[in-house]
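1. Sharing a model prediction with you, sequence too.
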Amino acid sequence: MKLLVSVRSVDEAMLAAGAGVDFIDLKEPGQGALGGLPTGAIGAIVAALRRSGGSRLVSATIGDVPMHEAPRIIRCVEAVGRCGVDYVKVGIERTPAARPVLDALAACAWPVVPVFIADRGLEMADVAHACALGFPGVMADTQDKLRGSLFDALPTHVLQRFIATARAAGTMVGLAGALRAAHAPQLRELAPDFAGFRSAVCAGDRSGALDPARLHALVGLLRDQATYRPPPSSSARTRPTSAQ
């Protein structure tokens, strides 16, 4: 299981890369679950990561664009795709508009990863449709990070079915949504291809800066190289209230 960490700047990206993160995801956490960065910032982060070498994957979100704005979604995908990322992440809400948006995304020229927003459950027919369209990967994530984790939004059997549907199609599959270090056993049991984190590795909430100690501890935990020990609390640190 690979580790995905969301970053918002060159400094955060280099910190994540230096810690051994496999999958570096570019977003603006202060702008929502899939808040988008300006394309200039995305391009600068991608360039810095490419100069640093290594084979880590880089993704970027397009922002929280409503499903009924399909032409705008495609324009955003094209703008982000031109920045040189490996994958463009697009949120897919549980609405009747999801199916035509998936069809439009499958027809575009960029490697898109649909991110199924799980707050109101998953429409498994749409997930199966996405997998049949040949996307390189799919994810499940949550919109409201303050209401709990992905494991609070969906029962385990639904997550198992989500992963099995992707696996049967040969599609990469990831899980995210207010995930914590404490979820490591559940994640290992489900065994997605990657798991995504943000404020679990921040000193404060998900809009705060990455904390090197938390980041290295999480990498160690997921690599089975160390037992996770949360960094000591201090007046400068607050318990994270939301994640990825």
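-> Happy to help now that I have it. Residues are numbered from 1 along each chain as shown.
2. C-alpha from now on. contacts and neighbour counts both.
-> Fine.
3. quick one: the helices in this protein?
-> Using DSSP state H, the helices of the chain run over 10-19, 39-52, 70-81, 98-106, 124-132, 150-153, 156-168, 184-190, 212-222.
4. relative to helix 98-106, how tilted is the fifth one?
-> Translated: helix 124-132. Relative orientation of helix 124-132 versus helix 98-106 (axes from the mean of the first three to the mean of the last three C-alpha atoms, to 10 degrees): 10 degrees.
5. let's bring in a second model and compare:
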Amino acid sequence: MFSPNDDPGGRETESAEAKHLHSNSPDVARPSDLERASVSLCKLNRSPSTSAVAENATSPQTPRLGPPPPPPKIRLLVSVRNLEEAKVAIAGGVRLVDLKEPSKGSLAPTSPDIWRSVSEFVTQDAGDHNCAGIDLSIALGEPDTAVKFADQVPRTVRFAKAGLSGLDSAEAVLKFWRLLRAQLPAPVTLVAVAYADYQVAGTLSPEQVAQLALQFGLRHVLIDTFEKSGGSSLKQLGRQRLGEFAVAAQTLGIWWALAGSIDRQETQSLLKDQVWPDCIAVRGAVCEGDRAGTISPGRLVGWTSMLNNS
């Protein structure tokens, strides 16, 4: 088992908090973190029955493990497929822009040429395009493609993420993350991806992924769906399970994003029930038609307004 203290690349003298926010280097995980992870996340690691999921998805109350934390400032991530869509998203007030090709899978990568063009547009902006404070995210695909492309991610990118489909053991996941971290530029933060429909993807549960991420020194987790035809992350996991994950993540210092065909109505319902991810990630919900359509400026305004006023 990989120890979070085994960092083959060495560590600089910056604080652990700064490191996990701005680098893919592993954090120095305190023993108390891992002890609490074992208690908080392992007890959540279960596969509820279909009827339980359905009941949780419609339950008006989410049992909490303690006093509710204060609501965070929830960021909106919008996935775009090219520079033109990135410009629309930025003009619509989106400050976290993700690059992926939605017609080819949940986390299918666009071309490295598009990564570079969007990165150059954002970093070379002189104030003409409202790019100040923009963070870029890159989808690398699943294990068979991610390692091939990781070393081409621009150093100016903030986040990189790759799916874990087919990796059904802790050892396989940790080996994959080691390979990715060795390939990614040092400033890029590696995000641990968990699938709500993990059985379909043939991988570990969100709770298991989060626990491994802590052990490995990763503090950013994305919950997504592998198959887009099977329903949203909320429908897959249920309101109670997502609520328990949110509380454990807040307690353990995990920054987490919720994606997976989440619509505005579901998001408003989750926020009302104090299920507060740090980030909501969308694609189809801000497109004309389905997720393969084009970005709609009007829908962007609806989402940014909702989260700004939440």
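-> Cool, got the structure. Here the structure is a predicted model, which means the values were calculated and not measured.
6. Now tabulate the helices of the first structure in TSV and tack on distance to F197 of the first structure and mean neighbour count.
-> Output for the helices of the first structure, formatted as TSV (distance: least, C-alpha to C-alpha, whole Å; neighbours: other C-alpha atoms under 10 Å):
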stretch	distance to F197 of the first structure	mean neighbour count
helix 10-19	11	19
helix 39-52	18	17
helix 70-81	21	18
helix 98-106	25	18
helix 124-132	22	18
helix 150-153	11	19
helix 156-168	17	17
helix 184-190	11	14
helix 212-222	9	20
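7. okay if I get those helices as a markdown table plus distance to G174 of the first structure?
-> Converted to a markdown table, the helices of the first structure look like this (distance: least, C-alpha to C-alpha, whole Å):
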| stretch | distance to G174 of the first structure |
| --- | --- |
| helix 10-19 | 18 |
| helix 39-52 | 21 |
| helix 70-81 | 20 |
| helix 98-106 | 18 |
| helix 124-132 | 13 |
| helix 150-153 | 12 |
| helix 156-168 | 8 |
| helix 184-190 | 10 |
| helix 212-222 | 15 |
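8. Nearest approach to L3 of the first structure belongs to which of those helices?
-> L3 of the first structure sits nearest to helix 212-222 of all those, at 7.4 Å, using C-alpha to C-alpha.
9. what range in the second structure matches that closest one?
-> Alignment of helix 212-222 of the first structure against the second structure: residues 297-307, by TM-score structural alignment.
10. That stretch vs the first structure, average offset?
-> Stretch 297-307 of the second structure, aligned to the first structure and superposed, deviates on average by 1.3 Å (mean C-alpha distance after the TM-score superposition for the first structure).
11. Run through the residues that contact the residue positioned nearest the centre of the first structure.
-> The first structure has G196 as the residue nearest its centroid, 4.9 Å off, counting by C-alpha atoms, centre = their mean. G196 of the first structure sits next to L3, L4, V5, S6, G174, L175, A176, G177, L179, Q244 when contact means C-alpha atoms under 8 Å, 6 or more residues apart in numbering.
12. Go again with 7 Å.
-> L3, L4, V5, L175, A176, Q244 (C-alpha atoms under 7 Å, 6 or more residues apart in numbering).
13. what's the closest of the residues you listed to D205 of the first structure?
-> So of the contacts of G196 of the first structure, ranked by how close each gets to D205 of the first structure (C-alpha to C-alpha), first place is Q244, at 10.2 Å.
14. ok so, going back, figure out which of the helices of the first structure is closest to I117 of the first structure.
-> helix 150-153 (9.7 Å).
15. what's the mean distance for the closest one versus the second structure?
-> For helix 150-153 of the first structure, the mean deviation from the second structure after alignment is 0.8 Å (mean C-alpha distance after the TM-score superposition for the first structure).
16. ok, and the contacts of G196 of the first structure in the second structure?
-> Contacts conserved in the second structure for those, counting by both residues aligned by TM-score structural alignment, their matches' C-alpha atoms under 7 Å: L3, L4, V5, L175, A176.
17. Make sure the fourth one is actually in contact with V138.
-> No - look at L175 of the first structure against V138 with C-alpha atoms under 7 Å: they stay out of range, at 8.8 Å.
18. out of those two, which sits in the more crowded spot?
-> Between L175 of the first structure and V138, counted using other C-alpha atoms under 10 Å, the more crowded position is L175 (28 against 23).
19. Which residue in the second structure aligns with D193 of the first structure?
-> Checking with TM-score structural alignment, D193 of the first structure has D278 as its match.
20. do the same with A166 of the first structure
-> In the second structure, A166 of the first structure lands on A249 (TM-score structural alignment).
21. gap between its match and W256 of the second structure?
-> 7 Å (C-alpha to C-alpha, to the nearest Å).
22. Please apply the same query to G141 of the second structure.
-> 19 Å.
23. got the contact list for the corresponding residue of the first structure for R264 of the second structure?
-> Here R264 of the second structure is matched to A181 in the first structure, going by TM-score structural alignment. If you count contacts by C-alpha under 7 Å, 6+ apart, A181 of the first structure has them with L218.
24. again, but for the one 10 residues further on
-> The contact partners of A191 of the first structure, by C-alpha under 7 Å, 6+ apart, come to M1.
25. Could you give the number of residues near the aligned residue in the second structure for D22 of the first structure?
-> Per TM-score structural alignment, the equivalent position to D22 of the first structure in the second structure is R95. Look at R95 of the second structure: counted by other C-alpha under 10 Å, it has 20 neighbours.
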